[in-house]
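A.B. asks: The sequence and its predicted three-dimensional model are supplied below.
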Amino acid sequence: MNAHDITVAVSNLTKRFGPLTAVDKLGLEVKRGEIFGLVGPDGAGKTTTLRMLAAVMAPDEGSVNVDGIDVVAQPEQVRERISYMPQRFGLYEDLTVDENIRFYADLFAVPRKLREERAARLLAASSMEHFRKRLAGQLSGGMKQKLGLACSLVHAPSIVLLDEPTTGVDPLSRREFWQILYGLRAEGVTLLISTAYLDEAERCDRLALLHGGRMLYCDTPVALRARMPGALAEFVTSTPRPLRDALQGHAGVVSVLLIGNGVHVHMDQAERLAELEGHLHNSGVPYDDARIVAPSIEDLFVALLGDAGAKP
């Protein structure tokens, strides 16, 4: 990766809370104009990592460089270049949509004309131009998140940090939210987003899979899926739980995961599929179809978490 393309560089980043190591020697590089995802379950270290990148929290060890600025040595200077949207973004519910945007624009001394131009563009992109006079407290969850993003972007930051921004948001609002992110990427904005939605992680350019404060892997979604050992079979069935119970613990079965109207079975080898089909037939467990499929990020993550020997 060309050094001139790197806008976020993290080395040996560590944060402890008493006996708990929340982030453990994390190292990563993010390219300019990239959507970079931090993926993992609760307690993986995603929020703590973003807070250190945003200069909200100081690391115990390691270095953070954002847009050429040492975050630890110059926290105030870096805050002018970034925007950080935490899980509970501080909207003022007794202010209107316009008033909230104006408040955040004033914090960064954005001139009035520029503020009005940016607000109009951001609200149009999020389909909220007709709600400018509505109180923030009267907005839906998805609209509050889109307003929070608009407030975060009104000062035109070059780097945006988003901590699980679509948690609890309806599917339509999630899709609209991601359309805004794609538009920002097209403008050269760098985005770091944490998410617990593994299907959402597929939308990122690159991913860091975190668990227990450690990085398991970091790569593109395509390259990460290719790392999954063995093979994945999908069983389509109207009775997924009995099928899961019948295959769990069977020889050669690494893990079994319920997915929509079917079951994903991680096997040690693709040739195991015929054996599993025979086992289901002999057990009287019905299914409609079975085939080898490409793994998703969710399949990969479940496999990694089930591997006690997984190393960063």
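C.D. replies: Received, thanks.

A.B. asks: CA only for contacts and neighbour counts going forward, please
C.D. replies: Noted.

A.B. asks: what about Gly183, helix or strand, and which?
C.D. replies: Per DSSP states H and E, Gly183 falls inside helix 171-186.

A.B. asks: For that helix, buried residues please.
C.D. replies: For helix 171-186, burial by neighbour count (16 or more other C-alpha atoms under 10 Å) applies to 173-174, 176-177, 180-182, 184-185.

A.B. asks: At which residues are the helices of this protein located?
C.D. replies: 46-53, 75-79, 97-107, 112-125, 141-153, 171-186, 198-201, 221-226, 240-247, 272-283, 297-305 (DSSP state H).

A.B. asks: before we go on, here's another structure to hold up against the first:
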Amino acid sequence: MSSAIVINEVSKRFGKKYVLNQINLTVESGQIYGLIGPSGSGKTTLVKIIVGMDSASHGNVQVLNTSVPNLQLLQRIGYMAQADALYNDLTGEENLAFFASLFKLKKVVQKERIAYAAELVHLTADLKKKVENYSGGMKRRLSLAAALIQNPDVLILDEPTVGIDPELRKSIWSELYRLKNEGKTILVTTHVMDEAEKCDCLAMVRNGEIITSGSPSALKNQYGITSLEEVFLQAGGKQQ
């Protein structure tokens, strides 16, 4: 199995404060890999470095055997940020068409991908509405659709199901499994333990460091407990 994402000795410093400290992490191709930890633990900073939106103070990152940042590589990466980056004065369909145009998709392919992505997140009936009239949950769903629009090889999702109802969250995870079975690589950040259980492998992040990693079952066996939440606490995830 080849490695889709390789993070080597990555640190990030703002002033004198380290928000990431010597992160080493490998995500194999075709894996759903979870970064789990509380808000402020460094997950979003790490994701931005992987995508190439931010740079490391030390260390390096490779995605699909290419050092980041790299503009051409972005054609193969789908990214859903924690904050929705949408155009409120455009309709949902116009937003998706805009993002599709960034990836040089032919018109017929754009139409197919917009229909697929909208159906996946249950927004087909709302595509003609302006995004300013969407609820917060609808905006999250549209952001996920935009991340999938170019059929990326690597999908990076930062807290993708926040504000989404349980039924839709279940269908989204079913689709993530389908994409994984197609050979896609998915990196997802979450602080929800039942979502962490769905990942093939986890890295638990605390104060900018990986405190433990492994498959959910291996981590629970290692610590002799049945709860990932307890694993996190035992591994050093308690509040200071």
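C.D. replies: On my side now, so go ahead. The model shown is predicted, which means the values in this text are computed figures rather than measured ones.

A.B. asks: sorry, back to before: hmm, which two among the buried residues of helix 171-186 of structure 1 are most spread apart?
C.D. replies: Farthest pair in the buried residues of helix 171-186 of structure 1 (C-alpha to C-alpha) is Ser173 and Arg185. Separation: 18.5 Å.

A.B. asks: Counterpart of Tyr84 of structure 1 over in structure 2?
C.D. replies: Counting by TM-score structural alignment, Tyr84 of structure 1 lines up with Tyr79 in structure 2.

A.B. asks: ditto for Asp24 of structure 1
C.D. replies: Counting by TM-score structural alignment, Asp24 of structure 1 lines up with Asn21 in structure 2.

A.B. asks: what separates the residue nearest to its match when sequence neighbours are not counted from Gly42 of structure 2, distance-wise?
C.D. replies: Computed as C-alpha to C-alpha, 6 or more residues apart in numbering, the closest residue to Asn21 of structure 2 that is not its neighbour in sequence is Ser11, at 4.5 Å. Plainly put, Ser11 of structure 2 is 10 Å away from Gly42 of structure 2 if you go by C-alpha to C-alpha, to the nearest Å.

A.B. asks: Can you work out which residues contact both of the two?
C.D. replies: Here Ser11 of structure 2 and Gly42 have 19-20 as joint contacts, going by C-alpha atoms under 8 Å, 6 or more residues apart in numbering.

A.B. asks: Where does stretch 148-163 of structure 1 end up in structure 2?
C.D. replies: The aligned range for stretch 148-163 of structure 1 is 143-158, by TM-score structural alignment.

A.B. asks: Excluding residues flanking it in the chain, which one is nearest Met204 of structure 2?
C.D. replies: Ile36 (4.9 Å).

A.B. asks: Next, the contact list for the one you found, please.
C.D. replies: Ile36 of structure 2 is in contact with 43, 189-192, 196, 202-205, counting by C-alpha under 8 Å, 6+ apart.

A.B. asks: rerun that using 7 Å as the cut-off
C.D. replies: By C-alpha atoms under 7 Å, 6 or more residues apart in numbering, the residues touching Ile36 of structure 2 are 189-191, 203-205.

A.B. asks: Next: Thr185 of structure 2.
C.D. replies: Shown in contact with Thr185 of structure 2 (C-alpha under 7 Å, 6+ apart): 4, 29-32, 153-155.

A.B. asks: I want to check those in structure 1. Which are still in contact there?
C.D. replies: Mapping those onto structure 1 (both residues aligned by TM-score structural alignment, their matches' C-alpha atoms under 7 Å) leaves 29-32, 153-155 still in contact.

A.B. asks: Mind picking the two most distant members of the residues you listed?
C.D. replies: Ile32 and Asp153 (12.4 Å).

A.B. asks: Please identify which of these two sits among more neighbours.
C.D. replies: Of the pair Ile32 of structure 2 and Asp153, Ile32 is the one with more neighbours under other C-alpha atoms under 10 Å, namely 24 against 21.
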